[in-house]
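[1] Sharing a model that was predicted from the sequence below.
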Amino acid sequence: MGTLTLRLGGILAAAKHPASAHGVFRRFPRCGGAPIGLLFALSLAGCDEKAQSQAAVPPSPPVTVAQPVKRTVTDWDEFTGRFEAIEEVQVRARVGGFVNSVEFKDGAIVHAGDLLYIIDPRPFEAVASQAQGQLDDARAKAELAKRELDRGLNLVQTSAVSVQVVDQRRQALQAAYAAETQAEGALKAAQLNVEFTHVLAPITGRVSRHLVTPGNLVQGADSGATLLTSIVSLDPIYIYFDVDEVTYQRNSKLWFEGKRPSSRDTSNPVQVTLTGETKPSHEGKMDFLDNRLDISTATLRSRAIVPNKDLSILPGQFGRVRIIGSSPYEALLIPDAAIATDQSRKIVFVVKADNTVEARPVVLGPLDEGLRVIREGLKAEDHVIVDGLQRARVGAKVTPKMAQTPAGDKATAGAKP
């Protein structure tokens, strides 16, 4: 203000003594009896005072806050697994011969006992007829031997025949019975071969394509059985996954402490997320844990069984498997978007009672129904900034606005079914 006073004084002096004033003032024209320079200086002074008054009281930026959600949660461990069929059969020819027909549609669902292939049965029917004749002959001979033995037993009582003759007839009867048994076995084998010419589905499942077309010669089991097709069961289905050693040790400790049931003794629940999905779509249960860790990967092979009513899962698919990793406990949860990173720390911004912002380091837990579990660093009554993080500055004041919906309703991605 001193400079302004000096300038004003100089202007007034120049107005009184135009001849002695500096040339710059002599060049300014007058406007309504006042110098233009005086009016310009006064306007600049007014603008400076207005700008200073506006900058002195900046408005507090608005942010949205919410209190942590408190509920009972269970930790889950997640692994990558691959689906495999519970039953898988390679259908091969059991007898050799020419294929007459294929009785199934490639890729269709077949049931146990359905007809798949017909191999020309005529050679085997002829063998079966021959075996039947041999059996009839053996039975006739056995019947004759039995009658001769009975006659000899009657005659030996009157000494009409010797005991030696009776013994010979008894031996002949035993040989006839043995021949009859052999003939029965040959007939059964021939009849089985006739049955094997009709290749039936041994299990229910989805069949692959046919690998042999009608008119081709196939080999039987005696000389390298020809592969005809394959069948895999689909409902239910296995999913195999490998549990790392650290997780296995932690779960074993929880089991010893009575905080988590062992999957060896209990069918612990599992949740499966298929490729391309954002949340679990199938539920199952643990079915098997191996008896040793793989020495090359330090992992334990595990297996769960999953219902597949719609037959949408095929063997060979990948999936993400979630198994329980703790007993239920009370936890505080907030949206993942409210968490920031400060170098190696995870922090959240909390609005204190005087509306100033505080950065609070937190220890994170797993996601549960779209919200992040906070293990340490927050209290239930804290007001956490969930929207407007970019406008918040540590130590500065903000204008908080409570979220209209609970934090648990803001994020549903990844929610359990």
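    Right, received. Where do you want to start?

[2] switch to C-alpha atoms for all contacts and neighbour counts from now on
    Noted.

[3] buried ones in the strand or helix carrying residue 287?
    Assigned by DSSP states H and E, residue 287 falls within strand 282-289. Across strand 282-289, burial judged by 16 or more other CA atoms under 10 Å covers 283-289.

[4] which strands and helices sit next to that strand?
    strand 269-274, strand 299-306 (3 or more CA pairs under 8 Å, 6 or more residues apart in numbering; DSSP states H and E).

[5] what angle do the shortest one and strand 282-289 make?
    Same thing as strand 269-274. Orientation note: strand 269-274 sits at an angle of 120 degrees relative to strand 282-289 (axes from the mean of the first three to the mean of the last three CA atoms, to 10 degrees).

[6] same question, the last one
    Put simply, strand 299-306 runs at 140 degrees to strand 282-289, going by the same axes, to 10 degrees.

[7] residues making contact with strand 299-306?
    Strand 299-306 is contacted by residues 236-245, 248, 270, 282-290, 292-294 when judged by CA atoms under 8 Å, 6 or more residues apart in numbering.

[8] ok, now stretch 307-321?
    Applying CA under 8 Å, 6+ apart, the contact partners of stretch 307-321 are 78-85, 232, 234-237, 241, 270-275, 282-284.

[9] same thing but 7 Å
    Here stretch 307-321 makes contact (CA atoms under 7 Å, 6 or more residues apart in numbering) with 78-85, 234-237, 270-275, 284.

[10] Use this one as the comparison:
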Amino acid sequence: MRRGAVFLFGLAILAASGVFLWRAQHSVASAGPAGTRSAPTVHVASVAQRDVPIYVRGIGQAQPFNTVQLKSRVDGQIDRILFTEGQQVSAGDPLIEIDPRPYQAAVGQAEGTLAKDQAQLVSAKADLDRSSSLLKNGYASRQAFDQQTAAVGQLTATIKADQATLDAARLNLQFSTIRAPITGRVGKRLVDAGNVVHTADDTDLAEIVQLKPITVLFTVPQDALPDIQAGQRRGALVVEARSGNDQKRLAEGRLTLIGNQIDAQTGTIELKALFENTDETLWPGQFLNARIVTSTRKDAVTVPMAAVQTGIRGKFVYVLDGSASTVTPRDVGMLQSVHGLAVVDGLKPGETVVVDNQDQLAPGMVVKVEPGSNDPMALGPRAEATPS
């Protein structure tokens, strides 16, 4: 029994081996003659030499150049709202009117008091002139003359006080019409007509924000500070405001402030840039990516980022031999990470690199180049470099 089992086991092994050999031979036969596999199709790009700006990146938020909370400086009932929510207003435009009648009455009263005291002063000055003449001729006492002089002085002081009271009354009358202190965009109204406002309540009536110009506050890593300071010593630094996904350039401004200290918790420093914002592309509260051009790398050697691959030894690209249509891997050093491009060393301008299907390639392999693909910018936008 034991020998029979061993014999059957041996037959099973021989049968399995036969099946394996048959499958292997069938696979070889179906593959056809060696070297008949079609060449992979690839896109290529030329190694280009160009000036590449070097950026420091930061994340920030747009803020109004000026913000004003409209408040009433006098008490009273709101008669009219003279603005439309969201309206662009100019400095001096009337926005809110508070019932002016009590302040008109105060102005009239102050004007009457001033006129009365001015008339008394005229009479007192005439009496003083007569008293002076009588004193010279010995018909009046020195005491009477001094009393009349004091009366003239008292009325003169009273008139000054009356004038101040009149000025204050006129100022309050002016304050009954609330005007825009700055040019900007007014927000929603916070108090409706018919409500009574009091200066003691400190109530906000509306808000105006100045959009032209506008500022952007953003932070960058503290390690970027020396480059920013060096660039600023050479001149005003350009700051680009970009969309939140960093794909769209929104506006260009200039750096106006470097913070006076580094945030110890985050290791970042705050910067401020000013943008004219004539087309109102930037909006208060908008989150943005900001980039500062600190310097420019002259005659940098660039390739599309897609051409750079990572291998065991580091970065490399496949270089195309145009005459033989074969590819050869070449080690490169990437000096900067680039928006769509890579600044590298180890390549020469004019050489051709493969930008796709690298996983199908091997050293010395013949490839088929897609017609019209040898455009260094075909697969990438304008060179916009950032520090590596």
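    Yes, it's here. Bear in mind that the values here come from a model prediction, so they are computed numbers and not experimental data.

[11] For residue 361 of structure 1, find the nearest of the helices and strands packed on strand 282-289 of structure 1.
    strand 269-274 (31.6 Å; CA to CA).

[12] Tell me the counterpart residues of that closest one in structure 2, please.
    Per TM-score structural alignment, the counterpart of strand 269-274 of structure 1 in structure 2 is residues 238-243.

[13] Also stretch 283-291 of structure 1?
    Against structure 2, the aligned range for stretch 283-291 of structure 1 is residues 252-260 (TM-score structural alignment).

[14] if we can go back for a sec, which positions in the match of strand 269-274 of structure 1 come out as buried?
    Neighbour-count burial for stretch 238-243 of structure 2, counted by 16+ other CA under 10 Å, picks out 238-243.

[15] what's the answer for stretch 75-90 of structure 2, then?
    In stretch 75-90 of structure 2, counting by 16+ other CA under 10 Å, buried: 75-79, 81, 83, 88-89.

[16] go on, stretch 75-95 of structure 1?
    For stretch 75-95 of structure 1, burial by neighbour count (16+ other CA under 10 Å) applies to 75-76, 78-85, 87-89, 91-95.

[17] quick one: the helices in the stretch 151-300 of structure 2?
    225-234 (DSSP state H, counting those that start in this stretch).

[18] hang on, the earlier thing: I'd like the helices and strands packed on strand 282-289 of structure 1 as JSON lines, with distance to residue 338 of structure 1 appended.
    Below are those laid out as JSON lines (distance: least, CA to CA, whole Å):
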{"stretch": "strand 269-274", "distance to residue 338 of structure 1": "26"}
{"stretch": "strand 299-306", "distance to residue 338 of structure 1": "35"}
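
[19] between those, which one is nearest to residue 408 of structure 1?
    The closest of these to residue 408 of structure 1 is strand 269-274. By CA to CA, the value is 21.0 Å.

[20] Next, the mean deviation of that closest one compared to structure 2.
    Superposed on structure 2, strand 269-274 of structure 1 shows a mean distance to its aligned partners of 1.4 Å (mean CA distance after the TM-score superposition for structure 1).

[21] ok now that strand, how far from the chain's centre?
    Relative to the chain's own centre, strand 269-274 of structure 1 is displaced by 5 Å; criterion: CA atoms, centre = their mean, to the nearest Å.

[22] same thing with stretch 351-371 of structure 1?
    Taking CA atoms, centre = their mean, one finds stretch 351-371 of structure 1 lying 30 Å from the centre of the chain it belongs to.

[23] List the buried residues in that stretch.
    Neighbour-count burial for stretch 351-371 of structure 1, counted by 16+ other CA under 10 Å, picks out 351-352, 356-359, 361-362, 364-371.

[24] Inside strands: which ones of those residues?
    Judged by DSSP state E, the subset of these located in strands is 351, 357-359, 361-362, 364-368, 371.

[25] can you redo those as JSON lines with distance to residue 168 of structure 1?
    Formatted as JSON lines, those follow (distance: CA to CA, whole Å):
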{"residue": "351", "distance to residue 168 of structure 1": "113"}
{"residue": "357", "distance to residue 168 of structure 1": "115"}
{"residue": "358", "distance to residue 168 of structure 1": "113"}
{"residue": "359", "distance to residue 168 of structure 1": "110"}
{"residue": "361", "distance to residue 168 of structure 1": "104"}
{"residue": "362", "distance to residue 168 of structure 1": "101"}
{"residue": "364", "distance to residue 168 of structure 1": "95"}
{"residue": "365", "distance to residue 168 of structure 1": "92"}
{"residue": "366", "distance to residue 168 of structure 1": "89"}
{"residue": "367", "distance to residue 168 of structure 1": "90"}
{"residue": "368", "distance to residue 168 of structure 1": "89"}
{"residue": "371", "distance to residue 168 of structure 1": "94"}
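
[26] which two in these are spaced the farthest apart?
    357 and 368 (27.0 Å).

[27] biggest helix in structure 2 by residues?
    helix 101-136 (DSSP state H).

[28] Have a look at how far, on average, it is from structure 1.
    Taken over the aligned residues, the distance from helix 101-136 of structure 2 to structure 1 averages 1.5 Å (mean CA distance after the TM-score superposition for structure 1).

[29] Can you mark which positions in that helix are buried?
    Buried residues in helix 101-136 of structure 2 (16+ other CA under 10 Å): 103-104, 106-107, 110-111, 113-114, 117-118, 120-121, 124-125, 127-128, 131-132, 135.
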